[in-house]
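Trainee: got a predicted model here, sequence first, then my questions.
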Amino acid sequence: MFQIFPLIPFTLLIVCVLAIVTFYLAYRSPDKSAFDRILLWGIFYIFLHSFYVFIIEVFYANEPWRDQLIPFAFGYGPFLYFGMLSLRDNKVQLWKLFVHLIPFVVYLILFGLLVFDVLENTLIMQKRIGKHIFILGPISFVTYAVWSAFEGKRLFKEKFRQKLAMFVFARILLLFISLIFIIVFFSKKVAEDQQAVYLLRMVIYVCMLLAVFMIFSYVVDKLIKPNATLTKKRKIVGPVSSIELAKYERSALSELQLIDFEKRLVYAVKEEQLYLDQELSLSSLAAHLRIPNHHLTQVFSMRVKQTFYQYINGFRIMHACELLQSANKMLNLEELAEKSGFNSKVSFNRQFKQIMGCTPSAYRNHLSI
């Protein structure tokens, strides 16, 4: 069963285990941004890919077409694309998602037709579909990698260095795997050498393992380091302390710059209603305003006199009160929370009571008197 390279199934098994652990940690992480959600599904996609190939290696080793013709390769480029977009706080539009997944869907359907013998599953048909995948796969990898390189230059100024490091690594892997595809496709000598093919496959799976390990490191780092920052923010229930203000008084930002940044903040949050975005975070807000994170933090500390969460939740609760006072009195609390920018009813109830002094239900009952 493992005649040529017994390391392949074991490598895939390690990828599966590490991917599912990373997925669990990322899923349990609080305050997930748009980028974190895409990363979450990206790691699940890698798990599906590695687990599928592991099953093929163990139970269908004599039918390599089951691995070669399934179009997992067409999914990695779109994940890179939408991951980069999420750093600019752009929402995923369904029509864009559909367009980018067209190659994956088309070849997945063709693969299904072969598996269920709707199409005649002959060697000629397998080679024809495999040829398409071996040509279009590298084209997809290179196209998305080149695009992400240009996009990364625009985002580097926004202090996304750790996240961009993952994209640089992913870009290199895509180009490297593209080279392997091209070698196998254009070199008949390599393609006919079973040991060489297995060696190249082993290299690809090691690349997958490295990618999963890098994402795992990011998730663990995010769970450990930001928690201290979030705890400090949430412990502050009143205006920012004088100690924190003193720290920022030594900042290089002038008063005019702070005022300008504050105006941009107020316009974006109030007029553009960014507070209704459930995935809004300090980083994504800073990216939208094109203001460095630490400068925006100073604006909240020195000008707004509130933390980011206090400021945004204040707007959200005011919006909820307006909904309760309007004709939308039939909204249940879960719908009200969602329409006000909260991602959970529990968080909505807690913030409402803290700001308004009563629960949303009590506030609604008072209005009906």
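Mentor: Everything's here; your move.
Trainee: can we go C-alpha only for contacts and neighbour counts from here?
Mentor: OK.
Trainee: neighbours of Lys339, how many?
Mentor: 18 (other C-alpha atoms under 10 Å).
Trainee: for Met214, see how far away it is.
Mentor: Per C-alpha to C-alpha, to the nearest Å, Lys339 is found 36 Å from Met214.
Trainee: before we move on, what about Gln273?
Mentor: Distance from Gln273 to Met214, counting by C-alpha to C-alpha: 35 Å.
Trainee: comparison target, given below:
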Amino acid sequence: MEGLFVSVTLVYTLLSCGLLLAAFFNFRSQPNRYLIVGFWAVCLHIVYKLIWVGWGNPSQYEIPLPFGLMYPVLLYLFARAYYRPEIAGSYRQLMFLSLPFFLHLVLFVAACLQPTESGWIAGYAKIYYVSCMLSLLTFSTLTAKMYTNSKKPSTPTDILIRQLTMMCFGLVLLGYMVLYQVSVPDDDVGFEVRPMVYLFLALGFGLMIRYIITLGIPIFHGFNEGEAVLSKAGGEPNSTVQPSVVAEWAVVIEQELIRTQLYLNPSVSLDMLAQEAAIPRHQLTQVFNGYYKKSFYQFIAAMRIEYAVRRISELGDKVTLDSLSYECGFNSKTSFNRYFKAYTGMTPSEYRTARQSITNQTLSIPQ
């Protein structure tokens, strides 16, 4: 009976890993894909624990699921996508970071295939807990270094990353206590430590749920461009976001556009801004349409024209209008002239002439 139960847990683990890989590639264009994969990993991990509690033999040692090696890596990748969006992770790098998990998955399978009395499960557990502590300590330190050096304003994403990082440091201590109990079963620390690990897991799960609900992140469907599910009535994303959160996003959007000067990029898109600001693409659309009352490209055009006005004021005749139109990110002078006149009421040449006239009159006034 024990062998049958171990076989069931093995099949469950392999199916879970397959589902997580499918989720990872389904959400490959989502800025929050690492969080989504982590969310589903925690769900599967908690179900695994419930299976052991409900049907496992109390005298049999629980085989630790190797998902513990995924969490610090996913948190690090999620934080890097937020704090260092200019760094694009290659598949080779992702495979390198995932190597400890896959190695322990092989060890997990090997332990499940051995007789329960062989001692393989206990040996695997010791190796697993040591590896988890090293992984948690390494990637939590790297993540903490990123948000310590970050100049970004505090956002829900930033707060979530800090909270989860602190929990990872706490899990390092719990991991040491679990390892001690596994290695020295005769010594009693006063309580069973492993339930505390699952308590931390549940707390982290709760923090992720709150973040996902607040930002309206889609977690049940994969989309080619990270689009949300459209409601049947109006075709808008079917999620409600508090006005205070939308206002906060607006601040982050403006700061990121100014910091990166992304609006000057001729190929700028909502996906690029979503990656920089760590805000879902469909939520960006809600901010522009609901908060600014403009489309994304109208907002970008206004920022480009404001930039052009500053450049004309600074340089005057030293810059040609042709070169300025491309410097601002427009693909043609015609588009530049049309947006400039709509924004200022004058063409670029008329504005420069009027600006120079005002400057000359100011200089000619006797002091």
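Mentor: Okay, I see it. If you're wondering where the values come from, they're calculated on a predicted model, not measured in any experiment.
Trainee: leaving out chain neighbours, which residue sits closest to the counterpart of Gln261 of structure 2 in structure 1?
Mentor: Matched by TM-score structural alignment, Gln261 of structure 2 corresponds to Arg264 in structure 1. Excluding the flanking residues, the one nearest Arg264 of structure 1 by C-alpha to C-alpha, 6 or more residues apart in numbering is Leu289, at 7.0 Å.
Trainee: so what's the residue count around that neighbour?
Mentor: Other residues close to Leu289 of structure 1 by other C-alpha under 10 Å number 16.
Trainee: quick one: it and Lys263 touch, right?
Mentor: No - between Leu289 of structure 1 and Lys263 no contact is recorded; they are 10.6 Å apart, counting by C-alpha atoms under 8 Å.
Trainee: what helix or strand does the residue nearest to the spatial centre of structure 1 sit in?
Mentor: The centroid of structure 1 falls nearest to Ile38 when counting by C-alpha atoms, centre = their mean (2.3 Å). Here Ile38 of structure 1, judged by DSSP states H and E, is contained in helix 34-59.
Trainee: now the helices for the stretch 251-367 of structure 2?
Mentor: For the stretch 251-367 of structure 2, helices defined by DSSP state H, counting those that start in this stretch occupy the ranges 270-277, 281-286, 296-315, 321-327, 333-344, 348-364.
Trainee: next, the buried residues of stretch 47-57 of structure 2.
Mentor: Within stretch 47-57 of structure 2, the residues that count as buried by 16 or more other C-alpha atoms under 10 Å are Tyr48, Lys49, Trp52, Gly56.
Trainee: which one in structure 2 is aligned with Ser50 of structure 1?
Mentor: Counting by TM-score structural alignment, Ser50 of structure 1 lines up with Ile46 in structure 2.
Trainee: burial count for its match?
Mentor: Ile46 of structure 2 is flanked by 15 other residues according to other C-alpha under 10 Å.
Trainee: report the contact partners of it.
Mentor: Applying C-alpha atoms under 8 Å, 6 or more residues apart in numbering, we find Ile46 of structure 2 in contact with Tyr198, Ala202.
Trainee: state the distance from it to Leu203 of structure 2.
Mentor: Ile46 of structure 2 sits 12 Å away from Leu203 of structure 2, going by C-alpha to C-alpha.
Trainee: the buried residues of stretch 47-57 of structure 2: which two are farthest apart?
Mentor: For those, the maximum inter-member distance is 10.6 Å, found between Tyr48 and Gly56 (C-alpha to C-alpha).
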